[in-house]
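Asker: Below are the sequence and a predicted model; questions follow.
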Amino acid sequence: MELFFRYVRENWVDLLVFTGQHIMMVLIGLLLALVVGIPLGIMASRNRVSARIILTVANIIQVFPSLALLVLLMVAFGLGTTTVVVGLFLYSLLPVIRNTYVGLTQVDKSIMEAGKGVGMSPLQIMINVQLPLALPFMLTGIRIAAVIAIGVATIAPLVGGDGLGREIYSGINMNNSARLYAGAIPAAILALLADLALERLQNATRVAGR
């Protein structure tokens, strides 16, 4: 551990840069998954046929091993961060779509009927009733997607990406445990912090919903 702490003291600037790169890749991939996944989840909740098609395609994407998916994407997008971000986007889709779908379909029908009774349009019911009540479920999906994305991002260097994975693979190739831990420990901390922050937000929305 002494070697690890010495390495961190000597290279903390580079580690901060790698951590920032790691966070940016995850945030962009997750944001894209939200922009695409939430509308797909809404679409799935409105029609059973659409639900089967959308969830099946998302499940197929999730089944692909992360490295195999990134290699396939590399053929289309080349080496670099773009391939990693697209991979994180695709890997984050299923939790976002599925939990949006589940959350919307779990809303009590009587509440929706009450909305209709006071003259709300279907769009108003969706925005003002269904989505707020489904938010805790949706946050669960975002929480799962964030943790998955942080983990998958560690293999980014294998397809020319940046982030903390650079230290992990440098440590493995050079048989340098200090570099390995310098990449792995911050990545693990990022995953724990993301999970904790989203869990608290999820609990807050549940309390507000009650």
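Answerer: Sure thing, it's come through.

Asker: all contacts plus neighbour counts: C-alpha atoms, from now on.
Answerer: Will do.

Asker: All the helices of the protein, in order from the start?
Answerer: Along the chain, counting by DSSP state H, helices occupy 2-46, 48-63, 66-77, 81-105, 109-117, 122-125, 131-152, 165-173, 177-209.

Asker: winner for burial among these?
Answerer: Most buried of the helices of the chain, by mean neighbour count (mean count of other Cα atoms under 10 Å): helix 81-105, with a mean of 25.

Asker: Which strands and helices lie in contact with that helix?
Answerer: Using 3 or more Cα pairs under 8 Å, 6 or more residues apart in numbering; DSSP states H and E as the contact test, the elements touching helix 81-105 are helix 2-46, helix 48-63, helix 66-77, helix 131-152.

Asker: Now render the helices of the chain as a markdown table, adding distance to Leu158.
Answerer: Converted to a markdown table, the helices of the chain look like this (distance: least, Cα to Cα, whole Å):
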| stretch | distance to Leu158 |
| --- | --- |
| helix 2-46 | 14 |
| helix 48-63 | 19 |
| helix 66-77 | 8 |
| helix 81-105 | 10 |
| helix 109-117 | 49 |
| helix 122-125 | 45 |
| helix 131-152 | 11 |
| helix 165-173 | 9 |
| helix 177-209 | 15 |
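
Asker: ok, structure two:
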Amino acid sequence: MNQFWNTIIADWENILQKTIEHMELSLVSVVIACVIAIPIGIFLTTHKRLANGIITVVSVIQTIPSLALFGFMIPLVGIGTKPAIIALTLYALLPILQNTYVGISGVNPALIEAGTGMGMTRGQILWMVQLPIARSFIMAGVRVVAVQTISLATIATYIAAGGLGDIITRGISMINTNVILAGAIPVSLLVIVVNLLLLLLNRRLTPKGLREQSKI
């Protein structure tokens, strides 16, 4: 245990730098995935004939081994953060897309009919009825993606994208458990913190009345 803390103290500046790099890789990838997947999911709710085909195509990406996908990026866009972000974004699309589609499709048709009867436009129904109800589904997808992306970002070290994977691979090459833990523990802490923050955000965004109903 003392050796582990000595490793942390001796290398804390590098660990902090790699943690920041890891956070940037993960955050940018998740945000881009949300910007792409949520609008597509909304679009598919009004074009259901396309839904199965598009979701199936996106799901094929999940079948590609992560290391292989990172490798495929090298001849296409080289090495560094850009190919890593592209690969991480591709992996992040399916859960957000699927949850957005399922969440909005699952809204009670009676609520949509009521909104239409009140003179609301399709856009108003989407923003004021469907999205608020489907938000928990969408946020669940984002939480899954955030955890998945933070974990997968460790592989980005193999294409020189930085992050905590650099420390983990260095520890493996040295056969040094303390160095491996110095990279692995921050990854686990990031997963826990981000998951809790997203849970808190979802709770904050949930109207008080719905929160009270969920407790009953």
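Answerer: Yep, it's here. As the structure is a computational prediction, the values presented were derived from the model and not from experiment.

Asker: Overlay them and tell me the TM-score.
Answerer: Once superposed, the chains reach a TM-score of 0.96 (TM-score structural alignment, normalised by the length of structure 1), with 210 aligned residues with a Cα RMSD of 1.3 Å.

Asker: Nearest to Val159 of structure 1, out of the helices and strands packed on helix 81-105 of structure 1?
Answerer: helix 66-77 (6.9 Å; Cα to Cα).

Asker: Distance to Thr100 of structure 1 for the helices and strands packed on helix 81-105 of structure 1 - can I get that in TSV?
Answerer: Below are those laid out as TSV (distance: least, Cα to Cα, whole Å):
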stretch	distance to Thr100 of structure 1
helix 2-46	5
helix 48-63	11
helix 66-77	23
helix 131-152	5
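
Asker: which one of those lies closest to Leu190 of structure 1?
Answerer: With Cα to Cα as the yardstick, what comes closest out of these is helix 131-152 (7.3 Å).

Asker: residues near Met1 of structure 2, how many?
Answerer: Using other Cα atoms under 10 Å, Met1 of structure 2 has 7 other residues around it.

Asker: just Ile127 of structure 1 next, same as before
Answerer: Counted with other Cα under 10 Å, the neighbours of Ile127 of structure 1 add up to 12.

Asker: residues in contact with it?
Answerer: By Cα atoms under 8 Å, 6 or more residues apart in numbering, no residues touch Ile127 of structure 1.

Asker: Would you check that Ala87 of structure 2 makes contact with Ile74?
Answerer: No: Ala87 of structure 2 is not in contact with Ile74 according to Cα atoms under 8 Å; the separation is 10.6 Å.

Asker: quick one: furthest residue from the center of structure 2?
Answerer: Distance to the chain centre peaks in structure 2 at Gly117, reaching 37.2 Å (criterion: Cα atoms, centre = their mean).

Asker: What lines up with that one in structure 1?
Answerer: Under the alignment (TM-score structural alignment), Gly117 of structure 2 maps onto Gly117 of structure 1.

Asker: how close does the counterpart of Ser66 of structure 1 in structure 2 get to Ala92 of structure 2?
Answerer: Using TM-score structural alignment as the criterion, Ser66 of structure 1 maps onto Ser66 of structure 2. Distance from Ser66 of structure 2 to Ala92 of structure 2, counting by Cα to Cα, to the nearest Å: 12 Å.

Asker: repeat for Glu24 of structure 2
Answerer: Taking Cα to Cα, one finds Glu24 of structure 2 at 15 Å from Ala92 of structure 2.

Asker: Ok, which of the helices and strands packed on helix 81-105 of structure 1 comes nearest Gly103 of structure 1?
Answerer: Using Cα to Cα as the measure, helix 131-152 is the one of these that comes nearest Gly103 of structure 1, at 4.3 Å.
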